[in-house]
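Undergrad: Provided below for reference: sequence and predicted model.
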Amino acid sequence: MSSSLPDAADRLSAALDHVVRRQDGAGAERRCFGFDTLRLGLRVRTGGTLANLIDIFGRRDAAGAEPTAWLDIVEGPDPVLEGCLPEASGGDERVVSATQRHYGFWDPTYGGKLVYVDRLARRGFVWHRSPEALPSWETARPFLHAFKGLAPFTGLTPLHAAAVALGDGGLLIAGRGGAGKTSLALACVEAGWRYVADDFLLLRRSPSLRAVNLYRSARIRADMFEPLRRTMSASYALSTDSGEVKGEVDLGRLGACVIGDAEIGAIVVPRRGGAPRAALAPLRRSAVLRELAATTLAMLPGDAQATYDEIARSIEGVPCYAFDPGPTLAAAPAALAGLAAGTRVAAEA
């Protein structure tokens, strides 16, 4: 992945002006969503493919609120935006530029996606050149890189993690792809816990550690369809990623599911080790930091050191545990309830 968009800042700034005029002329629909400290105004053309993606945001439509940042969502051919793209370098190489003033990200796969945020103006756009080619993960977590661009002035760090809450206590679930974050989070949801995230969320460090809901989506592996049968009743499609079938779920369709944010009191990392029953064991914070940072930095490039440092500061003092759910997920929520209530687990003698 290239580390810069050469000589692109001026062209992207001009492109932003172009997008604003284009959206003004198209009569784009305006909506505002509240994400803790961020009130994000979205403009998208009514009837377009990308307009359908907005409803996957969690239940936090902030109609009537004054946005603190604006994002224009555009799709289809656009010669001006084409002129902002880096020279072809072959393959599927992503290109990123992150400075105090600008954030730019180009991904040529699946038709091409360009994200640009003017961090000082607090304005940006997301352009999908061929929206009909969107992969399933893009529809499940739309405009994610724009939140990355907006992060420096919101205090909200996009983080690859799951989170759930029981009452006032929340748990952050760390782990790389395939570790079992989604399965564990949704098992808790089926047991009556509040849903925050299964894949990506916004993390606020101050004044207290808080996981902020972004999306109401979940993506379930085929081997979890039966154990998570109730959640799968809210599935609206099947997708295939690198040969792996997944159920695409809209938790807004799950009547008993409460979606919201959570104050984080502990962090767990799923680690199956063949335990006969669900078991917790204290885990070094450095190991948890590696789990949280690895995929976050890989999927959301740019500002690497600042992002790593922010994650590290965020989890200081937070108790961390490895969690073996045992032979089934059924006992996992009860085994984690004490952590959500603030009970610390000591190492076994």
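TA: Yep, that arrived.
Undergrad: CA atoms for contacts and neighbours, from now on please.
TA: OK.
Undergrad: where do the strands sit along the stretch 1-150 of the chain?
TA: With strands called from DSSP state E, counting those that start in this stretch, the stretch 1-150 of the chain shows them at 29-35, 38-44, 69-75, 95-98, 102-107, 113-118, 123-128.
Undergrad: Below is structure B, check it against A:
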Amino acid sequence: MTVPFSSDVAGITALNEACARAKKEIGKMIVGQDAIVESVMIAIFCNGHCLLVGVPGLAKTLLVQTVARVLDLSFNRIQFTPDLMPSDITGSEILDEERHFRFVKGPVFANIVLADEINRTPPKTQAALLEAMQERAVTVGGKQNRLEQPFFVLATQNPIEQEGTYPLPEAQLDRFMFNIFLDYPTFEQEVQVVKNTTANQVQDLQKVLNAEEIIAFQQLVRSVPVTDHVLEYAVKLASKTRPGTFLASEDVNNYLTWGAGPRASQYLVLGAKCHAAIKGKYAPDIEDVQAVALPVLRHRIVRNYKAEAEGITIEEIIQKLL
């Protein structure tokens, strides 16, 4: 069942209001991360996954838990460790009392799955999420089991403490719509965080949306029209990141090993549609593409040794392309 809208205009208005209410509720728990919360909401309304990167203590896990509570979605947290096995994520078949194999679902069977410190488990276990993230299904014992919808993987990763970590394969990274960096709060924001978390009070969060409404908004976002020149701008932007191609700049050829694939173009357009909709616009423009470009492209571009030696960052290269 989905929630019908009387028109696309009514749907855009409803999405704009729902996103504002959700951000207000999440703001009761998460202080000073408005842009981060907005990016997570855009990914959810685009049916995409998020990778949250930041130093310890920036409330990455709390953010995901709060989003699940406010959106009234089922939630499971998986702590990724070096000894985690694929079956610990997907589930496994067991032999019951009647000597029949029965599938016991793993924690991946939830609307929101928090993959906490995803880079602390070996690639074999990381790969257990590949089918779930792309196909929204899990195959065990030759049988495909569909995941409940909507389904999102919100993963966290620390940029430090490289000992005991395993870099995410490019195929896994490419399945995340956004790679979102969390930075330290300002002095005033940190004062508010400390004040809130050291007092004997419990925040009462209101549920803003449910699964059916989120699915309806996802369908609405896909129906948002986009002009040819905006679509072509998004495709050109992704193409410009590919060294050795006719659109590549001198910086791209000098500093990148490879660039973003076609999935980046898709997410640039889809993200721009949603960014426009939550701002109350009925069609995206180039500014909406630029607004989502950094989290879409950041993890799809690989620097070469020359860029690392000269201290050229991915963000600097993307900003020049914009």
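TA: Everything's here; your move. Only a predicted model underlies this, so the values are computations on that prediction, with no experimental measurement involved.
Undergrad: Need the TM-score from the superposition.
TA: After superposition, the two chains reach a TM-score (TM-score structural alignment, normalised by the length of the second structure) of 0.27; 155 aligned residues with a Cα RMSD of 6.8 Å.
Undergrad: still on that earlier bit, okay if I get the strands of the stretch 1-150 of the first structure as a markdown table plus distance to residue 189 of the first structure and mean neighbour count?
TA: As requested, the strands of the stretch 1-150 of the first structure are exported to a markdown table (distance: least, Cα to Cα, whole Å; neighbours: other Cα atoms under 10 Å):
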| stretch | distance to residue 189 of the first structure | mean neighbour count |
| --- | --- | --- |
| strand 29-35 | 21 | 19 |
| strand 38-44 | 26 | 21 |
| strand 69-75 | 31 | 22 |
| strand 95-98 | 36 | 21 |
| strand 102-107 | 34 | 23 |
| strand 113-118 | 33 | 24 |
| strand 123-128 | 32 | 24 |
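Undergrad: Can you point out the buried residues in the top helix by length along the first structure?
TA: For the first structure, the helix with the greatest residue count under DSSP state H is helix 9-26. Residues of helix 9-26 of the first structure classed as buried: 9, 12, 13, 15, 16, 19, 20, 23 (neighbour count, 16 or more other Cα atoms under 10 Å).
Undergrad: burial count for residue 317 of the second structure?
TA: 19 (other Cα atoms under 10 Å).
Undergrad: mind listing what it touches?
TA: Residues near residue 317 of the second structure by Cα atoms under 8 Å, 6 or more residues apart in numbering: 251, 252.
Undergrad: Please confirm that it is located within a strand.
TA: No - counting by DSSP: H, G, I helix; E, B strand; the rest coil, residue 317 of the second structure is located in no strand; its state is helix.
Undergrad: gap between it and residue 258 of the second structure?
TA: 13 Å (Cα to Cα, to the nearest Å).
Undergrad: re the thing from before, identify the residues contacting the longest helix of the first structure?
TA: 43-45, 72, 74, 80-81, 84, 102, 116, 118, 124-125.
Undergrad: Packing partners of the helix or strand harbouring residue 245 of the first structure?
TA: Using DSSP states H and E, residue 245 of the first structure maps to strand 244-250. Secondary-structure packing of strand 244-250 of the first structure (3 or more Cα pairs under 8 Å, 6 or more residues apart in numbering; DSSP states H and E): strand 217-221, helix 229-232, strand 235-241.
Undergrad: picking up where we left off before, identify the farthest-apart pair in the contacts of helix 9-26 of the first structure.
TA: Maximum pairwise distance among the contacts of helix 9-26 of the first structure (Cα to Cα): 24.8 Å, between 45 and 102.
Undergrad: before we move on, back to that, in a markdown table, list the buried residues of helix 9-26 of the first structure along with distance to residue 232 of the first structure.
TA: Below are those laid out as a markdown table (distance: Cα to Cα, whole Å):
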| residue | distance to residue 232 of the first structure |
| --- | --- |
| 9 | 44 |
| 12 | 42 |
| 13 | 43 |
| 15 | 42 |
| 16 | 40 |
| 19 | 39 |
| 20 | 40 |
| 23 | 37 |
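Undergrad: quick one: which of those is nearest residue 236 of the first structure?
TA: residue 23 (30.4 Å).
Undergrad: circling back: show me which of the buried residues of helix 9-26 of the first structure is closest to residue 288 of the first structure.
TA: residue 9 (35.7 Å).
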